[in-house]
Every structure is written in C-alpha cells, then in structure tokens.
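# What follows is a protein structure lacking sequence information:
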C-alpha cells in the first residue's frame, strides 16, 4: 500500500485553481512525467518558490478552501502524482478536482477550519512532516518538537479508491 505523508508544503490561500497548479500551456505534454517541472509554476504567494527545495521535497500540501477550482483537468492531480505528492489537506475542494484525486489513488482530505488552523500552526517549523493513515482516518503532524493527531472523515467509497490505488485498480479488483 502507498505511504501517504512526508514533508509538508503550506499554501496559505483559498481558491488555488488548476491553472496555478499546472498552467494550461503545458496541457499538450505527452506524458504525466513531462508535467513534473511545471508544478505550481503560476502560483503567486509571498515567499513561495515553485522551483525551491521546499516544493521539491514536499509530499503533502496543506491549503485553504476551494482548492483545485477552475477547469476540470486531470492534469492537476497528475502533476502532484509525478512529484510524489499524494495527499492534499484543505477546508474544501472543487468537486471535480477532489474526485480526480481519489480516482488517481491520492487523498483529498477535508478538515474544518479549526483543525486546519491547528495544522497551519506547524507551518513555521522547518521539520514539519505529516503522516496520513487512510485506514484509521488519522493525520499525524510533527514539527518544532510538537505533535498532534487529527481525525478526518472520508466516505467508504473514496477510502476504497485510495486504498486500491485509484479507480482503475479498484475496478480491476471488483469487476
């Protein structure tokens, strides 16, 4: 089974759209791997460098509400997948982006604002890492000598998709 977690990238803004996740000019690339260097290229946040080590090393993204809004392209989850980011945690997601994440076997986890604010309390620590236990529905965050465990909800079907590795693997095992 896939491991969910690792160093965290905190993107403290709502409404991060699919054009900021992977700019439309790269949608003509032939393979998922070709998308890799363009992750978050057009995202503008103070102090954020899409080509920086923090972005390259991160395995989990923590953001605010309406993450993945914009067009319904699968390329947005794909660019996370090829960059080994397999979990995004936010207050809410655009519906199609969220389902594309699950269909690709990745976790799109929603937390209420209070729990999300608790996670953002770890944003300033250089050693912050987040582990996601899909089976037990727990997020463990460590950083700055502190640690927390946060429960999350996920539908049984979405959980099954993630645990199977995505829609294709799920369908292969069921049909």
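Perfect, I can see it now. In this text the structure is predicted, and so the values were computed from the model without any measurement.

# From now on I want contacts and neighbour counts done on CA atoms only, so please keep to that.
Fine.

# you'd agree residue 5 is in a strand?
Yes. Assessed with DSSP: H, G, I helix; E, B strand; the rest coil, residue 5 lies in a strand.

# let's bring in a second one:
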C-alpha cells in the first residue's frame, strides 16, 4: 500500500448526500477481485449516458477535475452495502482523500485499508472546502496527514482528527498484510519453538 503523508491537488466538489457504494461502483462491476481497472467505472451511472458517452455536467468529466485527488462530498458518504470495490474504484481513479461531514462505518474503515484518507469534518468546514474546490484548477488544496490539517487556497488551515493507529498505518503504508509482516520475526520464532516442542503437530 502506498504511503500517505501530504497531497496537494485539485479537489472535486460533489455536494450529494447519501452517496452509497452502488453509486460509487455499480454491482455489475463487482465480478473482479483485482484492485486495478475499476477507476473507469467509478460513479458509472452518473458519469455516462445510456450510450456510454460522458455526461458533461458530471464533476469528474469536467476538464478541471479529471485528475482530482481529493473528493469533497456530502453527508453519509459510502453508505449501503459493504463492498470493498468502492475504495478500490476511488483509488484506481486517483482519489486519495475524501472529505465529508460523515461516512458509513464499513466504507470509512475500508478506506484506511486501501490507502485512502477519509476526513470527517463539521458541515460548515466542509462547506468552506467545497466552496474552494468549486474554483477548479485555480484552487490547490493540501491535505497534510502528519500535521492533521487541510490547507485552503487562501492559506487558512482546518484541523482534523484521525485515530492514531489508522494514521500510523497510512503514514507508513501498512495494510493488514503489512501489519502482519511486521510481526514476522515473532511468528518465525514461535513456529521454530513449536517445532521443537511439538514436532508431531
């Protein structure tokens, strides 16, 4: 998993509430177990019309936001079914951070396990970031995980809080496998000891 320390880039404004995981990545794209290749179908039913053409008004189809790394969303983002394909699709598109007033719990935790930083902030602070994001390429927002701050274009900073363990995992690029591998010497020592004590096992 890639480390997350600081990112600076364009933030895409999506002021929709209750964006569920089926909206993020529709069910027909859940056949794969690969984490790559899903970005093209991110928000598929909103991004494309019935003929497969892009919907010009959808934010991620607009030139200013095609390379957005930050998504500023509405309340209860990631609700619905617990599909891990949702953060996979966001990450494959290039989204490394989602800022919203609240998140569904399973989606929130899945983000950390896949290298995405979800930031929950009060509505009025999300509104400030959303307004900045509407300036498109003229607005470069910075998210600093080490300092736990969002820096707006005017230089103002909005602090946020993240669980210390989840923060460490992102800063060090540790997913569940990486956390297990940190214990490799202890696991190997235990297995060696058990082989001596219980060779029949």
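Done, it's in. Quick caveat, the model's predicted, so the values are computed rather than measured.

# Spit out the contact partners of residue 83 of structure 2.
In this structure, residue 83 of structure 2 makes contact with 21, 107, judged by Cα atoms under 8 Å, 6 or more residues apart in numbering.

# Now check structure 1 for the residue matching it.
Using TM-score structural alignment, the partner of residue 83 of structure 2 in structure 1 is residue 73.

# List the contacts of the residue most central in space within structure 2.
Within structure 2, the residue whose C-alpha comes closest to the C-alpha centroid is residue 116; the distance, by Cα atoms, centre = their mean, is 3.1 Å. With contact taken as Cα under 8 Å, 6+ apart, residue 116 of structure 2 is in contact with 4, 87, 91, 95-98, 170.

# Now which residue in structure 1 aligns to it?
Pairing criterion TM-score structural alignment: the partner of residue 116 of structure 2 within structure 1 is identified as residue 106.

# The closest residue in space to its match that isn't next to it in sequence - how many residues pack around it?
The shortest distance from residue 106 of structure 1 to any residue other than its chain neighbours is 4.9 Å, reached at residue 86 (Cα to Cα, 6 or more residues apart in numbering). As a burial measure, the neighbour count of residue 86 of structure 1 was computed by other Cα atoms under 10 Å and equals 28.

# got it, and residue 106 of structure 2?
15.

# and what of residue 161 of structure 1?
If we define neighbours as other Cα under 10 Å, then residue 161 of structure 1 has 24 of them.

# isn't there a strand covering it?
No. Looking at residue 161 of structure 1 with three-state DSSP, it is helix, so not inside a strand.

# number of nearby residues for the equivalent of residue 153 of structure 1 over in structure 2?
If you follow residue 153 of structure 1 across to structure 2 using TM-score structural alignment, you land on residue 161. Using other Cα under 10 Å, residue 161 of structure 2 is surrounded by 13 other residues.

# try residue 3 of structure 1
Residue 3 of structure 1 is flanked by 12 other residues according to other Cα under 10 Å.

# end-to-end on stretch 153-164 of structure 2?
Between the start and the finish of stretch 153-164 of structure 2 there is a gap of 27 Å, counting by Cα to Cα, to the nearest Å.

# Can you give me every residue that contacts the equivalent of residue 29 of structure 2 over in structure 1?
For residue 29 of structure 2, the equivalent position in structure 1 is taken to be residue 26, counting by TM-score structural alignment. Taking Cα under 8 Å, 6+ apart as the contact definition, residue 26 of structure 1 lies against 35, 38.

# my guess is residue 169 of structure 2 meets residue 177, correct?
No. Because the distance of 11.2 Å does not satisfy Cα atoms under 8 Å, residue 169 of structure 2 is recorded as not touching residue 177.

# surely residue 126 of structure 2 meets residue 101?
Yes. With contact defined as Cα under 8 Å, residue 126 of structure 2 and residue 101 form a contacting pair (6.6 Å).
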